[in-house]
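# this one's sequence-less:
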């Protein structure tokens, strides 16, 4: 689909959940764009490429779905665990669209609304912030929930308070997993994602405060992170951006989580030796060196920072059998794998690692102008990135060319996107 082509039908846009990567990312981005633009969507065969019983909606997916449904006064169908289909019809919070349109359609209960609505905090009669909480009963990835709601938080104008000239900061606390297998960690959020958004996309700094770690390895634990978000002004359009010319490797940030000081020291020594062998002039920093609380919790993140301010991250939450392996062997295996992955990223010469590619797609689609991200030479876009581009094209009509450049929509904060599309809201 080429850029700027919009459907003119109020019928929900259908998205086949088995397309390309066929996992939860397709659902998250579709919900994010639907909430922001009030375009209704229908996702079928949700997570259809996940084997057997793990397909369909998980409780961790529902946390984001419920929050967005309540924040946008949406009506839904299929909003339950294991559901393989979801219909999501958002509206403005003032619109009287929470009346059920069908017997199977979900309308939020008062208890569910409390999970998603804002609480306004006052000091001496002046509102100082607007805050919300998103709970999960399992250590589902906090970053993946943030990924689903962040565009809405930034661009929906929810910081604007009627009758008040100033905008109020937003504070969102998400309870779930901070260190989860096959998901970005709180360290990755803080050291890669958030710095790139603020330093390269002109988005005000988002502050992540870790209250408690949530683990999927060892004894299952639920963690908590609060994100403080400065509002974007009404009608603000994200400037176009070009991620090119990565620059030279300047420093590497090393974050280590392990059960004992001896293990952390061993990992530190092995990583330091491998980094200096790779580049003797490299500056090495250790922002996190922390006890993990379990011998089954070993984690390492390496973040390469370049002279032009780009950050390339690779990590591993150790998820293999540890029986029969000495501490030194475990540390060697962890350090060598992450170092090998980082070297591979650096050889490509791109400005972002493979985990950041797909997270930038939504910002490319919303920005004003042609936005581009250099992912490196001889490197195809990841399947997650291709999936994100497909969703943005299907829902917004944003077009991506063969090298991943996107002619953004120039979406303005607080914009009534329905007027641009020429479609009145359902009532």
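Perfect, thanks for sending it. Remember, predicted model here, so these are calculated numbers, not experimental data.
# from now on I want contacts and neighbour counts done on CA atoms only, so please keep to that.
OK.
# so which residue is dead centre in the protein?
Nearest residue to the geometric centre of the chain (Cα atoms, centre = their mean): residue 147, 2.3 Å.
# that one and residue 32: what is the separation?
8 Å (Cα to Cα, to the nearest Å).
# where do the strands sit along the stretch 151-300 of the chain?
170-176, 207-212, 223-229, 242-243, 249-258, 283-291, 299-306 (DSSP state E, counting those that start in this stretch).
# can I get those in a markdown table including mean neighbour count and distance to residue 69?
Below are the strands of the stretch 151-300 of the chain laid out as a markdown table (neighbours: other Cα atoms under 10 Å; distance: least, Cα to Cα, whole Å):
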| stretch | mean neighbour count | distance to residue 69 |
| --- | --- | --- |
| strand 170-176 | 24 | 16 |
| strand 207-212 | 15 | 24 |
| strand 223-229 | 20 | 20 |
| strand 242-243 | 16 | 33 |
| strand 249-258 | 21 | 36 |
| strand 283-291 | 15 | 36 |
| strand 299-306 | 24 | 34 |
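# residue 332: which of those is closest?
Closest approach to residue 332 among the strands of the stretch 151-300 of the chain (Cα to Cα): strand 299-306, 11.5 Å.
# and the closest one, what does it pack against?
Applying 3 or more Cα pairs under 8 Å, 6 or more residues apart in numbering; DSSP states H and E, one finds that strand 299-306 contacts strand 249-258, strand 311-317, helix 327-348.
# 7 Å - rerun?
With contacts defined as 3 or more Cα pairs under 7 Å, 6 or more residues apart in numbering; DSSP states H and E, the packing partners of strand 299-306 are strand 249-258, strand 311-317.
# could those strands go into TSV alongside distance to residue 348?
Output for those, formatted as TSV (distance: least, Cα to Cα, whole Å):
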stretch	distance to residue 348
strand 249-258	13
strand 311-317	11
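# among those, which comes closest to residue 74?
Per Cα to Cα, nearest to residue 74 of the helices and strands packed on strand 299-306: strand 311-317, 36.3 Å.
# so that closest one versus strand 299-306, what angle?
Put simply, strand 311-317 runs at 170 degrees to strand 299-306, going by axes from the mean of the first three to the mean of the last three Cα atoms, to 10 degrees.
# can you list the residues that contact strand 311-317?
Residues outside strand 311-317 that contact it (Cα atoms under 7 Å, 6 or more residues apart in numbering): 181, 192, 298-305, 338, 341-342, 352-353.
# of these, closest to residue 211?
residue 299 (18.4 Å).
# distance of that closest one relative to residue 275?
Distance from residue 299 to residue 275, by Cα to Cα: 17 Å.
# same question, residue 350
19 Å.
# same for the helix or strand hosting residue 143, what does it pack against?
Using DSSP states H and E, residue 143 sits within helix 142-155. For helix 142-155, the elements it packs on are helix 24-37, helix 59-71, strand 170-176, judged by 3+ Cα pairs under 7 Å, 6+ apart.
# dropping in the other structure now:
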């Protein structure tokens, strides 16, 4: 067996991203690891239900030997076996994020021997996690630039507490991930002017007034630069078609289409947060990204680090570097011989290189 890698879960932001990156790299490279101080940077440290779901899904994919996979555990041992591509169904439980679980299990399947179909039930639009549209419309097309073919569908949305959403990703793997010309050019060159802007407003089992106020906020003079109109905003409430979730929920998403593809910005409604605040946060993030002229959105950046590490290195230009991205870079350097290099670009962006 290869030497066990020690991962300190307190490094950097000390959150769950460190665990997800370690699981993905461990399965992909066949490297066992031991993690201590799991989620030490959080108010309630240790493994929660969301993180246990990631560990157990990863263990099922590769027949791993696992120790410490229990609630509130602050230490975990994970020794992967051979990866087994195929059809899997994973349940996060409650409103735990389906897209965060996919962050842990998707990277090794990108270069598996055979195709896979992964269905995850849980939250599709929950706080502190990428919404489904970001994964399907922004992340997966970037990953396809490295070789695999990917398709994602959402049969039902799911929100905080109750969850019940369902997401399926079909993976046609590549022989190897490649940091090629297509990825390199898109990852370093400015995205150029916005070609089209759209917005989605999810408002299930909620008063119509909430969606109306969010639409009005998106169309306000403050966000006129986005170029939204009545015809470019779609309200999804279950009464105008589409599946209805098990519980009430609200989310606002703004989609910018540019020459590199689509970048999605989402904000989730919460009790005590006004409709104007929810819509305003999504719109502000979209405007900041557009004004930055960075090709890689800051939350996309952390999700590209593990695939780039598996490709043997690469680089991209992003907005302000997030703690999640720094954590992924630190974990990648533990599992590979690659080291991160960070260089400012025009004082507002960062060139991230793994080599």
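Noted; the coordinates are in hand. Predicted model only: the values in this text are computed from it and were never measured.
# so which of the strands of the stretch 151-300 of the first structure is nearest residue 398 of the first structure?
strand 242-243 (16.9 Å).
# which strands and helices sit next to that closest one?
For strand 242-243 of the first structure, the packing partners by 3+ Cα pairs under 7 Å, 6+ apart come out as strand 370-373.
# report the angle between the following helix or strand past the strand it packs on and helix 24-37.
Counting by DSSP H and E, the next helix or strand C-terminal to strand 370-373 of the first structure is helix 383-396. Computed with the same axes, to 10 degrees, the direction of helix 383-396 of the first structure lies at 30 degrees from that of helix 24-37.
# list the residues that contact residue 70 of the first structure.
By Cα under 7 Å, 6+ apart, the contact list for residue 70 of the first structure reads 113, 116-117.
# in CSV, list those along with neighbour count and distance to residue 224 of the first structure.
Supplementary listing: those in CSV, determined by neighbours: other Cα atoms under 10 Å; distance: Cα to Cα, whole Å:
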residue, neighbour count, distance to residue 224 of the first structure
113, 17, 20
116, 24, 16
117, 19, 19
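# out of the residues you listed, list just those in helices.
Counting by DSSP state H, the part of the contacts of residue 70 of the first structure found in helices is 113, 116.
# preserved in the second structure, out of the contacts of residue 70 of the first structure?
Retained in the second structure: none of the contacts of residue 70 of the first structure (criterion both residues aligned by TM-score structural alignment, their matches' Cα atoms under 7 Å).
# returning to what we had before: where in the second structure does the helix holding residue 143 of the first structure align, residue-wise?
Alignment note (TM-score structural alignment): helix 142-155 of the first structure is matched to residues 98-111 of the second structure.
# residues of the matching stretch that come out buried?
The neighbour-count check on stretch 98-111 of the second structure (16 or more other Cα atoms under 10 Å) flags 98-111 as buried.
# off-centre distance for it?
Mean-position distance between stretch 98-111 of the second structure and its chain equals 9 Å (Cα atoms, centre = their mean, to the nearest Å).
# neighbouring contacts of that stretch?
20-21, 23-24, 27-28, 54, 58, 85, 92, 120-124, 129-130, 132, 148, 171, 173-177, 307.
# neighbours around the aligned partner of residue 30 of the first structure in the second structure, how many?
Matched by TM-score structural alignment, residue 30 of the first structure corresponds to residue 22 in the second structure. Other residues lying near residue 22 of the second structure total 28 when counted by other Cα atoms under 10 Å.
# wait, what's in contact with the aligned partner of residue 339 of the first structure in the second structure?
With TM-score structural alignment as the criterion, the equivalent of residue 339 of the first structure in the second structure is residue 283. Taking Cα under 7 Å, 6+ apart, we find residue 283 of the second structure in contact with 218, 223, 254.
# what's the last one aligned with over in the first structure?
In the superposition onto the first structure, residue 254 of the second structure corresponds to residue 302 when matched by TM-score structural alignment.
# relative to residue 315 of the first structure, how far out is that match?
From residue 302 of the first structure to residue 315 of the first structure the distance is 6 Å (Cα to Cα).
# what's the answer for residue 185 of the first structure, then?
For residue 185 of the first structure relative to residue 315 of the first structure (Cα to Cα), the value is 9 Å.
# over to residue 379 of the first structure?
Distance, residue 379 of the first structure to residue 315 of the first structure, by Cα to Cα: 20 Å.
# so which of those two has more stuff around it?
The residue with more neighbours, out of residue 379 of the first structure and residue 315, is residue 315; 25 against 12, by other Cα under 10 Å.
# can you find the partner of the more buried one in the second structure?
In the second structure, residue 315 of the first structure lands on residue 266 (TM-score structural alignment).
# contacting residues around the residue nearest to that match when sequence neighbours are not counted?
What sits nearest to residue 266 of the second structure in space, not counting adjacent residues and going by Cα to Cα, 6 or more residues apart in numbering, is residue 253, at 4.3 Å. Counting by Cα under 7 Å, 6+ apart, residue 253 of the second structure makes contact with 199-201, 264-267, 282.
# compile those residues into TSV and extend it with columns for distance to residue 1 of the second structure.
As requested, the contacts of residue 253 of the second structure are exported to TSV (distance: Cα to Cα, whole Å):
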residue	distance to residue 1 of the second structure
199	50
200	49
201	50
264	42
265	43
266	43
267	44
282	47
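# just these now: which is nearest residue 244 of the second structure?
Comparing the contacts of residue 253 of the second structure against residue 244 of the second structure with Cα to Cα picks out residue 201 as the nearest, at 14.0 Å.
# show me what that closest one lines up with in the first structure.
Looks like residue 201 of the second structure aligns to residue 256 there (TM-score structural alignment).
# what does residue 335 of the second structure align to in the first structure?
Checking TM-score structural alignment: residue 335 of the second structure goes with residue 395.
# please say which position in the first structure residue 138 of the second structure maps to.
Using TM-score structural alignment, residue 138 of the second structure lines up with residue 192 in the first structure.
# which residues does the aligned residue in the first structure for residue 297 of the second structure contact?
Mapped onto the first structure by TM-score structural alignment, residue 297 of the second structure lines up with residue 353. Neighbouring residues of residue 353 of the first structure by Cα under 7 Å, 6+ apart: 312-313, 345.
# mind filtering these down to those shared with the second structure?
Shared with the second structure, among those: residue 345 (both residues aligned by TM-score structural alignment, their matches' Cα under 7 Å).
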